[in-house]
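K.L.:
sequence and computational prediction follow.
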Amino acid sequence: MEFKPILPFEPIVTDDMPRGSTWISQIKWDGVRMLTYYDGNEVKLINRRLNERTSQYPELTNISAYCSAKSVILDGEIIALDEGRPSFYQVMRRDGIKKQQNIERAVKQIPITYMIFDILYCDGDWVLEKSLEMRQHLLRKIITPSMAVQLVDNYPESENLLEVMRQHQMEGIVLKDLSSSYSIGGKDQRWQKKKVFKDLNAAVGGVTFRGKTVNSLILGLYDDDGRFWYIGHAGSGKLSVQDWREVTAVVPALQMQSRPFENLPERWKGAVWLKPALTVKVQYLEWTPHQTLRHPTIQAFVSFPPDSCTFRLARET
């Protein structure tokens, strides 16, 4: 059979730790959510936005090397490490490559690991209604861990794991009820996430320059009425010198005479206004009372529709 891509089950944001004997916690890996589909003949990798990424990760297409199932749908996250920690910037470098020769080079330069945490289908049967505990047991039977493939571990002490994430400056934890079934396209309290660092996708509505090169992005989000609002400047983060050069090169094609924002950004003098066509993942500490981001840093450019960068979605992530 040929699988139709599905939307994965998502955790909700929480401030409180759920209590009870059925709850476990897992590391929240700062990577790319990816479902692996194998119908017995062909392997496909498809992300949470239903975009295929099979060619970008050739080390995962030989599924018999790590999975004994004759047909399967796996759920997990692809990560890339930088100095021993997951780096969203590095994994996005892999995720955005299109040319075959560049992919072959990147396999060696940016190794990835597929962190598998769930299974939806196995050997001709859907296992969605089985408990998470039973699905994890099934994963342990069919998955052979390797350098490129790992099973995500469970931890009983959520507070302790969260503190370890703080100490290592990692994103946070996911809390799951072991009795929970898997809800395709669902998002409810049976899976929850608690972050050390918050993040969101923002559209770029302007830039500032240092000399002839862009050195800061002016960020915005859309409200429910489609109006675009300034939420902060970001110039620090993980972009390389080459990334800033590439941003500088596209400015002339996106430049606007008037600002795209409803509100006037702070430090707007010298700004060059842009049509909101670029999207970045931004990490930040918190929202200010003026609805701007405190200490935003750029993690990477992402292939996310700029007009989908909304306050509503930002509050949910």
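P.N.:
Looks like it arrived, so ask away.

K.L.:
please count neighbours and contacts with C-alpha atoms only from this point.
P.N.:
Will do.

K.L.:
all helices of this structure, in order?
P.N.:
Secondary structure of the chain (DSSP state H): helices located at 88-95, 100-109, 132-142, 158-167, 241-254, 311-316.

K.L.:
quick one: these as TSV, columns for distance to S71 and mean neighbour count too.
P.N.:
Listed next are the helices of the chain as TSV, based on distance: least, Cα to Cα, whole Å; neighbours: other Cα atoms under 10 Å:
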stretch	distance to S71	mean neighbour count
helix 88-95	25	21
helix 100-109	26	13
helix 132-142	11	17
helix 158-167	34	16
helix 241-254	40	13
helix 311-316	34	14
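
K.L.:
among these, which is nearest S180?
P.N.:
Between S180 and the helices of the chain, the tightest spacing by Cα to Cα is seen for helix 132-142, at 5.5 Å.

K.L.:
can you list the helices and strands that the closest one packs against?
P.N.:
strand 112-122 (3 or more Cα pairs under 8 Å, 6 or more residues apart in numbering; DSSP states H and E).

K.L.:
can I get the helices of the chain in a markdown table including distance to K212?
P.N.:
Formatted as a markdown table, these follow (distance: least, Cα to Cα, whole Å):
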| stretch | distance to K212 |
| --- | --- |
| helix 88-95 | 25 |
| helix 100-109 | 29 |
| helix 132-142 | 53 |
| helix 158-167 | 38 |
| helix 241-254 | 8 |
| helix 311-316 | 32 |
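
K.L.:
which one of the ones you listed lies nearest to W23?
P.N.:
helix 158-167 (8.9 Å).

K.L.:
packing partners for the closest one?
P.N.:
strand 23-27, strand 172-177.

K.L.:
and the ones you listed: which comes nearest Q100?
P.N.:
Ranking the helices and strands packed on helix 158-167 by proximity to Q100 (Cα to Cα) places strand 23-27 first, at 32.2 Å.

K.L.:
from the chain's centre, how far out does that closest one sit?
P.N.:
With Cα atoms, centre = their mean, to the nearest Å as the basis, strand 23-27 stands 18 Å off its chain's centre.

K.L.:
for comparison:
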Amino acid sequence: MSGAQEMIRKMGEVCVEPKYDGVRCQIHFSKLPNAKFRVQSYSRNLENTTDMWPELSSIGRQIRADAVILDSEAVGIDPETGRTIPFQETTTRKRKHDIDLFSSQVPVRFYVFDILYKDGSELIKKPLRDRRKILEGTVRPGETLVVTPHIITKSVRSLTGFHHVQLKAGFEGAMVKKWDSQYEPGRRGYNWVKFKETEGKTGKLTDTIDSVVMGYYLGKGKRTGFGIGAFLAGIRSGDGFVTVTKVGTGVSDELWKELHRRIGAFRSHVQPKHYRKVPKQLVPDVWAEPRLVVEIAGDDLTRSPLHGAGFAVRFPRLVRIRTDKSPHQATSVDEVARMYRNQGNGNR
């Protein structure tokens, strides 16, 4: 069963938007006296990121409201080609001291996909169809804020066609949202689903998995110099984490070095108490506290008596480090089970 068929069957009428490779950004805007305004931004983890985005200082002329809270994806734009740039390049702003200089080299556009609050009214419990109408009446066209394009459909063919158009445009695929769904803070849940083309580029699964790095294995050969040759990945299970795969491919030399550096800050001499059901044959050379989240893809999911999740990712590849996500936002066992069933394995 294809991902598109499953989405339409379970969700009915859906709103389909491009899936951007960016940084989640919640924008808080309020007008002040004397034609001034205040704007602040927050990450997915509610970290104040206002200083990262000097572009937001120009959005006053685009807002038709006294006070709003918008949800958006901050996406870096190549000034020469006008095309979007990879997530990892956008997030380097967090490590840059001269953000104003960096913003001139890699300007950012904010693709706004939802509105949570407007002029004293909380909107999160309103259905998406209503929020979308309010959003389009609130944000004027401009260069900094762009309301995400979308289609409304019940058709598998239309959904698949839109998805392929986004891939050709250089985006990650599509976001599929139940048209009458409420806004769900934190995780997307079953009303917001990623439809990503992973075959060839990152794998064959129709979605990726956000996993926690539980530890790593020492490298051999060329990777001896990196200090790491593979890592153990886990997903959420209750208030703990269980293994789902061991990743040793799909990682550039520079990314191996960055992984080793980041994991080094969270190394543990013993197995962290939050880790469950780790068999001896998977115990890493170095344990790590559950702090670093990475996005992985693979060919498919299989039942696994070895991994604590009960499933394993076959031919896993590292897509990127998710500095914008906390361990509690990692994919859960229930979500992986749903992905497995969506492959058409529900009775196996």
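P.N.:
Great, that's in hand. Bear in mind the structure is a predicted one, so any value in this text is a computation, not a measurement.

K.L.:
between the helices of structure 1, which one is nearest to L151 of structure 1?
P.N.:
That would be helix 132-142 among the helices of structure 1, by Cα to Cα, at 7.8 Å.

K.L.:
indicate which one of the helices of structure 1 is closest to M17 of structure 1.
P.N.:
Per Cα to Cα, nearest to M17 of structure 1 of these: helix 158-167, 7.4 Å.

K.L.:
returning to that earlier point: I'd like the helices and strands packed on helix 158-167 of structure 1 as CSV, with mean neighbour count and distance to K108 of structure 1 appended.
P.N.:
Below are those laid out as CSV (neighbours: other Cα atoms under 10 Å; distance: least, Cα to Cα, whole Å):
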stretch, mean neighbour count, distance to K108 of structure 1
strand 23-27, 22, 26
strand 172-177, 22, 28
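
K.L.:
as TSV, these with distance to V72 of structure 1 would be great.
P.N.:
Below are these laid out as TSV (distance: least, Cα to Cα, whole Å):
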stretch	distance to V72 of structure 1
strand 23-27	23
strand 172-177	22
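
K.L.:
list the contacts of I27 of structure 1.
P.N.:
Counting by Cα atoms under 8 Å, 6 or more residues apart in numbering, I27 of structure 1 makes contact with V152, D153, L161, M165, G172, I173, V174.

K.L.:
counterpart of the second one in structure 2?
P.N.:
Matched across to structure 2, D153 of structure 1 falls on P149, judged by TM-score structural alignment.

K.L.:
so who does its match touch?
P.N.:
Contacts of P149 of structure 2 (Cα under 8 Å, 6+ apart): E17, P18.

K.L.:
hang on, the earlier thing: nearest to I24 of structure 1, out of the helices of structure 1?
P.N.:
The nearest among those, by Cα to Cα, is helix 158-167 at 7.2 Å.

K.L.:
next one: S41 of structure 2 from E295 of structure 2, what distance?
P.N.:
24 Å (Cα to Cα, to the nearest Å).

K.L.:
more neighbours: which of those two?
P.N.:
Higher neighbour count among S41 of structure 2 and E295: S41, with 22 against 18, using other Cα atoms under 10 Å.

K.L.:
and the more buried one? What does it align with in structure 1?
P.N.:
Checking TM-score structural alignment: S41 of structure 2 goes with L45.

K.L.:
please name the residues that touch that match.
P.N.:
Going by Cα under 8 Å, 6+ apart, L45 of structure 1 touches M34, L35, T36, Y37, E52, R53, T54.

K.L.:
at 6 Å instead, please
P.N.:
Listed by Cα atoms under 6 Å, 6 or more residues apart in numbering, the contact set of L45 of structure 1 reads L35, T36, E52, R53, T54.

K.L.:
repeat that for D180 of structure 2.
P.N.:
Counted by Cα under 6 Å, 6+ apart, D180 of structure 2 has contacts P127, L128.

K.L.:
give me that answer again for 10 Å
P.N.:
Applying Cα atoms under 10 Å, 6 or more residues apart in numbering to D180 of structure 2 gives the contacts M11, G12, E13, V14, C15, K126, P127, L128, R129, D130, R131, N191.

K.L.:
with distance to D300 of structure 2 added, can I get these in CSV?
P.N.:
Shown next, in CSV, are the contacts of D180 of structure 2 (distance: Cα to Cα, whole Å):
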residue, distance to D300 of structure 2
M11, 23
G12, 25
E13, 27
V14, 25
C15, 26
K126, 36
P127, 34
L128, 32
R129, 34
D130, 37
R131, 35
N191, 22
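
K.L.:
isn't P156 of structure 1 right up against P18?
P.N.:
No. The pair P156 of structure 1 / P18 is not scored as a contact, 11.6 Å apart, by Cα atoms under 10 Å.

K.L.:
quick check: neighbours shared by the two?
P.N.:
With contacts defined as Cα under 10 Å, 6+ apart, the residues shared by P156 of structure 1 and P18 are I24, S25, L175.

K.L.:
so what does the second one match up with in structure 2?
P.N.:
Taking TM-score structural alignment as the alignment basis, one finds that S25 of structure 1 is matched in structure 2 by V16.

K.L.:
what sits against the residue lying closest to its match once chain neighbours are set aside?
P.N.:
Distances taken as Cα to Cα, 6 or more residues apart in numbering place V176 nearest to V16 of structure 2, at 4.7 Å, with adjacent residues excluded. By Cα under 10 Å, 6+ apart, the contact set of V176 of structure 2 is 4, 7-8, 11, 13-19, 150-152, 159, 163, 190-195.

K.L.:
switch the cut-off to 6 Å
P.N.:
Applying Cα under 6 Å, 6+ apart, the residues near V176 of structure 2 are C15, V16, W192, V193.

K.L.:
still on that earlier bit, and of the helices of structure 1, who's closest to S181 of structure 1?
P.N.:
S181 of structure 1 lies closest, by Cα to Cα, to one member of the helices of structure 1: helix 132-142, at 6.1 Å.

K.L.:
if anything else comes up later, I'll come back, but that's it for now.
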